[in-house]
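Participant: The following block contains a protein sequence and its predicted model.
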Amino acid sequence: MGRVMRWGILGAAKIARTALVPAIQTARGARLVALATRDVDKAAPFVALEPGLRVHRAYEDLLADPEVDAVYIPLPNDLHVAWTLRAMAAGKHVLCEKPIALQAGQIDALIAARDASGLLCAEAFMVCHHPQWRRVRALLAEGAIGPLRHVEGAFTYDNPDIGNIRNHSRHGGGGLRDVGVYPCVTTRFATGAEPLRLRADVQDENGVD
């Protein structure tokens, strides 16, 4: 058996527990070994899924853990860049939730850090790896469904909780930053094209779009 990639998770987010933990447990050559969370109660469901899981009380402690090779970051959007950079500085490969950054200049900094470190740094966008979207991209490229005239995409869900971080601009929340990235990335990936013009109509509520 080849080398096993040992994973740690920064933060006890629901997406980590419901999506990433099962994925790691299913994948060959991967093992979940550590979790960092300031709330011990939130660690319990993870330990139930992965008995023997090491629980760190600080994110820094997980990054210093020599038995962690790669880190998954499902923190609030505004924390992605800082902790991705810190993880790479600690010698860890990184899989960061979308959006990995909120500004173009931050992407440049992440690319520079990745290239300098020789580590893998990836954004957790399943669209780019899902067989159905790879097939759509191939069909469009082949012209199998005729010339592309128009693409319309939407990603919506109901979140009336004004206390939720996804409804606060300072945390990178809002329709465009938090979920609007899905139709944007999917369209670009499927068509292989970049937009020529951009237009936005914004409804501002609670300080976010």
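Facilitator: Happy to help now that I have it.
Participant: Only C-alpha atoms from now on, for both contacts and neighbour counts.
Facilitator: OK.
Participant: correct me, but residue 114 touches residue 88?
Facilitator: Yes. Taking Cα atoms under 8 Å as the definition, residue 114 is a contact partner of residue 88 at 7.2 Å.
Participant: The residue located most distally from the centre of the chain and residue 191: what is the separation?
Facilitator: Distance from the centre of the chain peaks at residue 146, with 33.3 Å (Cα atoms, centre = their mean). For residue 146, the distance to residue 191 (Cα to Cα, to the nearest Å) stands at 13 Å.
Participant: list the residues that contact both of the two?
Facilitator: Common neighbours of residue 146 and residue 191, counting by Cα atoms under 8 Å, 6 or more residues apart in numbering, are residue 140.
Participant: Second structure for comparison follows:
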Amino acid sequence: MSHPVRWGILGAAKIVEAEMGPAMLRSRRNTVRAVASRRLPAAEKLAADLDAPAAYDSYDRLLADPEVDAVYVATPNALHADWAVAALDAGKHVLCEKPMAMSADEVRRMNAAAQRNGRVLMEAFMWRFHPRVERVLDLLAAGAVGDVRLVRSTYTFDLAAAGDVRSGSVDDDLRLNADLGGGVVSDLGAYCVSGLRTYAGGRPVSVHSWKHSAPGRAVETTASGQIAFDNGVTGQFFAALDVPGGGLVEILGTRGRIRMTNAFRIRAAQAPFDIERQHADGSWTTESTPFHDQYEAEIDHFAAVVRDGIPPRITPQDALANALTLDAVRRSWTEGEVTVCER
């Protein structure tokens, strides 16, 4: 086995503390070299928790560290593009938290930087690395539900009831900060669109979407919409930051349907992770899959892309396609039904 990928982490975000950092500690193919934060005490604490030898008070200092092979960009959404490009230009591979950026133009700029520097750039959609996803795609390819006609994707979360904001006030949460790229579409909606695109198996051609902002909020807290795909599949999504529930995906075909709860972010306590399937005669069967750490699988896959040269599961083209669709979702709020740009 090749030597581990040495990571530098940009941002002491909660996802690093709770999910990605511990996954890097568990992985034999990855190790944390450095953490950077605008607040040095935060970087030092997280570095200590992750057994990282270096903590920096600026992102530039981390990018200058010759011992860092790859960078995990966990900054606020609005900063993803600039810091991913800076990392790529510094010769680092990049795993960038979703959404890859705030627009397709920014994703194009990031992809161009990866190409000119010969480095790997991948969007961090950890849900794509659970074996249940590949099992469902295999079932669809085998015609288990006939021809797919409709895919529904729902992801909701009651931010105010979660109690996971460090300051204790939901008003301080980055997901509600317009200047930093907040809003439900960048957060949960990005998963919904990625899910629709993955299971529909076609290219989005048009979108009609609606949004709602809770009183006093500068960003959209609810978004819904319908996406038409070039293969005749219809996609429907609903995402909200003030509704409990979690992730749900339903796939309806001419000979049955598939239903999955906990469709995106999973925890061990939620196991088993079922694939509920309705057959043409109306009967239901359930196929269960065990817990699988999506974050560890994601970074192990990234290490294999970097060290072994395997193709990335989430390609630059896929990240661009998701960004183009999210752009169309946002344009639709003022323009009605809109066409999704092809590239």
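Facilitator: Right, received. Where do you want to start? Predicted, not measured: the structure shown is a model, and the values here were computed from it.
Participant: so who does the residue farthest from the centre of structure 1 touch?
Facilitator: By Cα under 8 Å, 6+ apart, the residues touching residue 146 of structure 1 are residue 140.
Participant: That one pairs with which position in structure 2?
Facilitator: Aligned by TM-score structural alignment, residue 146 of structure 1 pairs with residue 146 of structure 2.
Participant: hang on, that match in a strand?
Facilitator: No. The assignment for residue 146 of structure 2 by DSSP: H, G, I helix; E, B strand; the rest coil gives coil, which leaves it out of any strand.
Participant: how near is it to residue 299 of structure 2?
Facilitator: Relative to residue 299 of structure 2, residue 146 of structure 2 is positioned 34 Å away (Cα to Cα).
Participant: Could you pull up the residues touching the residue nearest to residue 76 of structure 1 when sequence neighbours are not counted?
Facilitator: Distances taken as Cα to Cα, 6 or more residues apart in numbering put residue 171 closest to residue 76 of structure 1, at 6.2 Å, once the chain neighbours are dropped. Applying Cα under 8 Å, 6+ apart, we find residue 171 of structure 1 in contact with 76, 77, 78, 79, 165.
Participant: Quick one: which of these is the most crowded by neighbours?
Facilitator: Each of those was scored by neighbours using other Cα atoms under 10 Å; the highest score is residue 77's, at 24 neighbours.
Participant: Who are the contact partners of that one?
Facilitator: With contacts defined as Cα under 8 Å, 6+ apart, the neighbours of residue 77 of structure 1 are 98, 99, 100, 101, 102, 171, 172, 173, 178.
Participant: SS state for the aligned residue in structure 2 for the fourth one?
Facilitator: Looking back up the chat, that one is residue 101 of structure 1. By TM-score structural alignment, residue 101 of structure 1 lines up with residue 101 in structure 2. When the structure is split into helix, strand and coil by three-state DSSP, residue 101 of structure 2 lands in coil.
Participant: right, and residue 101 of structure 2 touches residue 76 too?
Facilitator: No. Counting by Cα under 8 Å, no contact exists between residue 101 of structure 2 and residue 76, whose distance comes to 9.9 Å.
Participant: and the longest helix along structure 1, what does it pack onto?
Facilitator: As assigned by DSSP state H, the longest helix anywhere in structure 1 is helix 104-117. For helix 104-117 of structure 1, the elements it packs on are helix 80-89, judged by 3 or more Cα pairs under 8 Å, 6 or more residues apart in numbering; DSSP states H and E.
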